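In: Below are the sequence and a predicted model; questions follow.
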Amino acid sequence: MADNVIAIYLRLSCEDTDINSKDESNSITNQRNLIMEYIKSDAVLSTYTVREYIDDGISGTRFDREAFEEMMTQVKEGNIQVIITKDYSRLGRDYLEVGRYLEFVFPVLKVRYISVNDNYDSNNFTGATGGMEVAVKNVINMMYSRDASKKVRSARTTLAKAGKFIGPQAPYGYKRSESDKQKLVIDEEPAQVVRLIFEMAIEGKKYKQIARYLNANNIDTRVQYKERHGKKWNHPRNYEIKQWSASAVMNILFNEIYTGTIIYGKTACNAQTGYKSKKMNPDSWIIVENCHEPIVSKQTFEEAHKVINKTTCNRTKKQGSYKKAIIICGCCGKGLANSYGYYKCSCNYDPSKYNCRNVRMKTEEFEAGVMQYIKTTAAGMLEHLQAYKRQRSSCVELQKEIDKLQQMKSKAETQKFQLYDDYTKGIVQRDIMISERTRLTEHIGEIEIELHELESKIQLEQCIDKAGEEETIELLSKMETFDLDLIRQVVKRITMYDDGNIQFEWNVDDFIQVK
């Protein structure tokens, strides 16, 4: 582990206007240059090791960004001491969540945070994060994000009505035209696979049978094809196993873009679940035909659907109720299904290579085990937290001690300066000056250590006073029925492995473990 490490965090939203580079935008480059110049200009920071974390094309209103989560994991493990961003908005545009990190998470994890353009350095504040100025800037960032989203949606709607392709990634079988990035042209190699899938469907093959055939013949998936051609792939879930699945085959068979038709507005952002979406009424869809060269004819598309005997992708849940899976397969990383009395992985991978089929457990057994573990853990945390709160000092008392130490430090620094001034005037001899300055320097160092301990303690006290987690922990400790919505508030991921072992990954705060 490096002793001194700086994490520079760079983020660009898909709604920003300067995404024009193949690998990363000029905005990312500008952020990097600005931060590196800042680091070089600081005598202390310039000696640190620099690590870079980039989320390119990810909205600042969500905090489940891959690079951001990786960085926070390293912070929690003590591998990062400083985080630097260009400004607050690069950290995020949700003012409540940004405030929580500045006031709650970063201080408890003892990481220094610097926002270059905002002239903010957490080392220059005692138990605070810049006050009203920071809060106002965070609110403005959130309002900007909402306004930008409305403008982007309006512009995208206009482009969609004109028959332009506005998706972030070209569909499997297509690529963007070199002359017009909003027009699709056929990419022949994967297009042959798309035609094969439709042909097999017309022959009566089921989704799983088609997926098995593609996997058995080592045909690249969309991700594998892009990676083989050196293209960047941004996806919220980077599965370790990349193979064809029944759902991937179904998505191709039901995508009318392969007939030359573009449909926009099938889904919309769901405010309740943030990054998830809800299905929209077909009457509100924007449908434009003959936008690009089709890979399959409308006749082929319709014939395949007649054999499939399914004209819509039926859903069992209400619109807007979908949430990110937190019960995960330990073999492939995909969400487990709860059906027919079992939690199990429904992926149809080659059993000679992958053990997804062995990732299964009776629903009652799994939920009872998870509940027991969470209840026991939550009860222990609650008891520990309450015991600490009974023993702790008040913030007022701690602040009095801090003020007293700061006065002592100021007095010692004044004496140190006066001593050198007396030496230059010939009032004090050199050896006495050196001896006294050494003593005062050691004394100031001792005061700073004590100040740091008290400031950390008062930050922790403030965190505990604000912590809404205590109520959640209490509910979890008394949980009688398996409540996944309650569990997901504090559990990031529950992974089930093929040997029956279950692993828990808590959310970023880890309940703010007080020791």
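Out: Received, thanks. Numbers count the residues shown, from 1 in each chain.
In: all contacts plus neighbour counts: C-alpha atoms, from now on.
Out: Will do.
In: and the spatially closest residue to residue 364 that is not a sequence neighbour, what does it touch?
Out: For residue 364, ignoring the flanking residues on the chain, the nearest one in space by Cα to Cα, 6 or more residues apart in numbering is residue 341 at 7.7 Å. With contacts defined as Cα atoms under 8 Å, 6 or more residues apart in numbering, residue 341 is in contact with 362, 363, 364.
In: Same question for residue 395.
Out: 458, 461, 462.
In: and those residues as CSV, adding secondary structure and neighbour count?
Out: Below are these laid out as CSV (DSSP: H, G, I helix; E, B strand; the rest coil; neighbours: other Cα atoms under 10 Å):
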residue, secondary structure, neighbour count
458, helix, 23
461, helix, 20
462, helix, 16
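In: which residues in the stretch 51-200 of the chain form strands?
Out: If you assign secondary structure with DSSP state E, counting those that start in this stretch, the strands in the stretch 51-200 of the chain sit at 82-85, 112-115, 120-121, 174-176, 184-186.
In: Give the other helices and strands that the last one contacts.
Out: The reference is to strand 184-186. Contact here means 3 or more Cα pairs under 8 Å, 6 or more residues apart in numbering; DSSP states H and E; on that basis strand 184-186 packs against strand 174-176.
In: Give me the residues contacting the strand it packs on.
Out: Residues contacting strand 174-176 (Cα under 8 Å, 6+ apart): 170, 182, 183, 184, 185, 186, 187, 188, 190, 191.
In: what about burial for those residues, which qualify?
Out: Of the members of the contacts of strand 174-176, the ones counted as buried by neighbours, 16 or more other Cα atoms under 10 Å, are 170, 182, 183, 184, 185, 186, 187, 190, 191.
In: farthest pair in these?
Out: Taking Cα to Cα as the measure, the buried ones among the contacts of strand 174-176 reach their widest spread between 182 and 190, a distance of 19.5 Å.
In: Distance from the chain centre to stretch 487-507, please.
Out: Going by Cα atoms, centre = their mean, to the nearest Å, the spacing between the C-alpha centre of stretch 487-507 and its chain's C-alpha centre is 17 Å.
In: The strand or helix carrying residue 50: how far from the chain's middle?
Out: Counting by DSSP states H and E, the element that carries residue 50 is strand 49-56. With Cα atoms, centre = their mean as the basis, the distance from the averaged C-alpha position of strand 49-56 to the chain average is 14 Å.
In: Pasting the second one now:
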Amino acid sequence: MFIRISISELTLISEMNLLIIRKFFSRRRWAEMARKSRANNVLILSDAKNMMWKAGLYSRLSVEDGDDTEQNSIGNQKKIGRHYLADKTDIVLADTYSDSGCTGMDFERPDFKRMIGDIRSGRINCVIVKDISRLGRHFVMTSNYVERIFPEMRVRLICINDGYDSSAPDADSSALTLPLKMVMNDYYVKDISRKIRSSIHAKMDSGEYLPSSGSIPYGYIRDPKNNTFRADGETSPIVLRIFQMRADGASFNGICRELNLEGIPCPGRLRYERGVTRAEKYKDALWIRGSVRKITQDAVYIGCRIHGRVMRSRVDLEKKRRPVEEWKIIENAHPALVPKELFDQVQKVNLRELEKRRHYGQRNSAEEDYRDLFRGLVYCADCHSLMSAGKGCARAGVHTPSRIFYDCSTYRYSGHIHCTSHYVRQEQIYAVVRNAIDQQVKVAVDIEQLVESIRNSPKAKRAFAEASETSESITAKRKRIENRIEGLLIALTERIIDRNEYEYMKAKYSQQLKALLKAEEAAAARRNVVQEQLAVTQEWLRVIKEYQALPTLTPEILKQLIKEVRVHSSQSITIAFNFSDPYRSIAELQSCVEGVGQVG
């Protein structure tokens, strides 16, 4: 990637990054980086002589790449990586990872996180990228991976076009230019973002900006030819009907019930049916109070184009809702679906309802409120929708407390036409959950004793010792084969053997090496299964002990122990635990111990 920068832009860079440059380009910093790099290289170089590197080829592409989209395409990056690996005898390509449409200003990318997981599991120990900008563009975060995280994990990093290889003897000198490239990458993204925002704001001011199809208000469709919205023949009558119902005094819930009874798709379901979104949660979505309220308050339906309701002030910050006075409102920007008089009438109705609510008297509170405790855990056993918590208020002037209950969200929001109520009081759920966890506490004493007896048994110790010896034997054979392959190249250069002999022997040794690598991975996998099974059981015991030490249930403990609480139509309740059957886990652990020695 080539960036043309004028003198004035360089001045801007120095102003924007003054603190960064002072910190990262001072003599002290250079010396610190050099010391770190030398220390890390000693570790990596000591391993590099007698090991095969298992590489992950990482590619990334996003809109911030601008005019370089073709040059930086995922396919092109993979092609460059494979071409680089063609003559590398010490590197085996284990997997490829690619994130398309992901910004380099953060590392919350699906395939990048998968790659880090493979590094932690030992599947790969080398990361290859086309250049450092593909790894990331955020200066501080990318520096953290290059200078601290990868070296601490003994991961070799190769940036092909930057000429950087963390295991190379001259890595110190090439590493000195890397921070400068990272600063330039960081500046490049922020500069592109600033220019794009400026262009979008200019289009917003002139009324020429059209959002994506997924952001077009319900009742409209895009009209890119005339750079505006136009009425959607299918949904625009529904919008007008909602306003008329509200003007006639219908409640938001009443409007939802009527629309759901008639099977009219809500905005989310309509986007799903039209292919605008693939999110399964919208497949059977229903009209809800919030959707109707939003429509009846939106001035877009009287022809106003509104921009800037939710924006981010900088590329690396989260989007935030803006105050109304900061919105950009362009009047008469598109055809109105609702007459101005009807819109104003509905706003008066909404205002009256708000005023009524302000004068409502406060009812008695519930004696116990477990809504925070069970938040996100209670599901309908039949339709598997998350159950909604409700408050049944005591009558005014009565001294009895209010009650907290749960019922099926599908039943509530479908106008009582889908599923059934599944009504249950919070006290019933609390009693069942508490009893189920107490039963687990009783079991935990036996499980802990069983784990210790299995782990300390002579059979288990003997199995692990044999497995370790077999694994070491396989590793030693693998290293001998690798040395022989290196010796073949020396023999060829010294003309002890000819090219045909070299190719024949190399193919033979490579086949043996592949088999040994497979056996080595299988042995490690068997050991890992035992360790994972043991870790799961120990984690369950840890959480149970933590629960015993607490005077009452907490949301944190509940989420660690329980996957979900299922309420049936008969009001019976079943608990799905995160740690299923502890005795089954012990049986699997015993089976793993018996099989761990069979690694040869």
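Out: Received it, and whenever you're ready, just let me know what you need. What you see is a predicted model; the values in this text were computed from it and never measured.
In: TM-score for this pair?
Out: Scored against TM-score structural alignment, normalised by the length of structure 1, the superposed chains reach a TM-score of 0.56; 420 aligned residues with a Cα RMSD of 6.5 Å.
In: that older thread, could you give the residue range in structure 2 aligned to the strand holding residue 50 of structure 1?
Out: Structural correspondence for strand 49-56 of structure 1: none found in structure 2, per TM-score structural alignment.
In: sorry, back to before: could you dump the contacts of residue 395 of structure 1 into a markdown table and include distance to residue 147 of structure 1?
Out: What follows is those, written out as a markdown table (distance: Cα to Cα, whole Å):
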| residue | distance to residue 147 of structure 1 |
| --- | --- |
| 458 | 38 |
| 461 | 37 |
| 462 | 34 |
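In: okay, now residue 6 of structure 1: neighbour count?
Out: 23 (other Cα atoms under 10 Å).
In: next one: residue 343 of structure 2
Out: As a burial measure, residue 343 of structure 2 scores 22 neighbours (other Cα under 10 Å).
In: Counterpart of it over in structure 1?
Out: Using TM-score structural alignment, residue 343 of structure 2 lines up with residue 301 in structure 1.
In: Buried ones in stretch 219-233 of structure 1, by neighbour count?
Out: With burial defined by 16+ other Cα under 10 Å, the residues of stretch 219-233 of structure 1 counted as buried are 219, 220, 221, 222, 223.
In: ok, now stretch 285-292 of structure 2?
Out: Per 16+ other Cα under 10 Å, stretch 285-292 of structure 2 contains these buried residues: 285, 286, 287, 288, 289, 291, 292.
In: Which parts of the stretch 351-500 of structure 1 are helices?
Out: If you assign secondary structure with DSSP state H, counting those that start in this stretch, the helices in the stretch 351-500 of structure 1 sit at 363-391, 395-424, 430-466, 469-477, 484-487.
In: now the stretch 301-450 of structure 2
Out: Listed in chain order, the helices found in the stretch 301-450 of structure 2 under DSSP H, counting those that start in this stretch are 340-358, 409-413, 426-455.
In: closest to residue 384 of structure 2 out of the ones you listed?
Out: Each of the helices of the stretch 301-450 of structure 2 was scored for nearness to residue 384 of structure 2 using Cα to Cα, and the closest is helix 409-413 (9.2 Å).
In: So which elements touch the closest one?
Out: Helices and strands touching helix 409-413 of structure 2, by 3+ Cα pairs under 8 Å, 6+ apart, are helix 252-261.
In: superposed on structure 1, where does the helix it packs on end up, distance-wise?
Out: For helix 252-261 of structure 2, the mean deviation from structure 1 after alignment is 1.9 Å (mean Cα distance after the TM-score superposition for structure 1).
In: Could you dump the helices of the stretch 351-500 of structure 1 into TSV with distance to residue 259 of structure 1 added?
Out: What follows is the helices of the stretch 351-500 of structure 1, written out as TSV (distance: least, Cα to Cα, whole Å):
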stretch	distance to residue 259 of structure 1
helix 363-391	42
helix 395-424	67
helix 430-466	55
helix 469-477	50
helix 484-487	40
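In: need the buried residues of stretch 285-292 of structure 2 in a markdown table with distance to residue 119 of structure 2 and secondary structure, can you?
Out: Putting these into a markdown table (distance: Cα to Cα, whole Å; DSSP: H, G, I helix; E, B strand; the rest coil) gives the following:
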| residue | distance to residue 119 of structure 2 | secondary structure |
| --- | --- | --- |
| 285 | 40 | coil |
| 286 | 43 | coil |
| 287 | 45 | coil |
| 288 | 45 | coil |
| 289 | 47 | helix |
| 291 | 44 | helix |
| 292 | 48 | helix |
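In: For residue 14 of structure 2, state which of those residues is nearest.
Out: residue 291 (48.0 Å).
In: Structure 1: which residue goes with that closest one?
Out: Going residue by residue (TM-score structural alignment), residue 291 of structure 2 aligns to residue 248.
In: I'd like the distance between its match and residue 129 of structure 1.
Out: Distance, residue 248 of structure 1 to residue 129 of structure 1, using Cα to Cα, to the nearest Å: 47 Å.
In: And residue 74 of structure 1, by the same measure?
Out: With Cα to Cα as the criterion, residue 74 of structure 1 and residue 129 of structure 1 are 22 Å apart.
In: okay, these two: which has more neighbours?
Out: A direct count of neighbours by other Cα under 10 Å for residue 74 of structure 1 and residue 129 places residue 129 higher, at 21 against 14.
In: hey, where'd the strands end up in the stretch 201-350 of structure 1?
Out: For the stretch 201-350 of structure 1, the strands defined by DSSP E, counting those that start in this stretch occupy 262-264, 267-269, 277-279, 286-288, 327-329, 337-339, 342-344.
In: Next, the buried residues of the third one.
Out: Same thing as strand 277-279 of structure 1. For strand 277-279 of structure 1, the neighbour count (16+ other Cα under 10 Å) marks 277, 278 as buried.
In: list the helices and strands the helix or strand containing residue 537 of structure 2 packs on?
Out: Secondary-structure assignment from DSSP H and E places residue 537 of structure 2 in helix 499-549. Packed against helix 499-549 of structure 2, as judged by 3+ Cα pairs under 8 Å, 6+ apart, are the following elements: helix 426-455, helix 458-493, helix 555-561, helix 582-596.
In: Now do it against helix 582-596, angle only.
Out: 150 degrees (axes from the mean of the first three to the mean of the last three Cα atoms, to 10 degrees).
In: thinking residue 66 of structure 1 is in contact with residue 72, fair?
Out: No - with contacts defined as Cα atoms under 8 Å, residue 66 of structure 1 does not count as touching residue 72, sitting 10.0 Å away.
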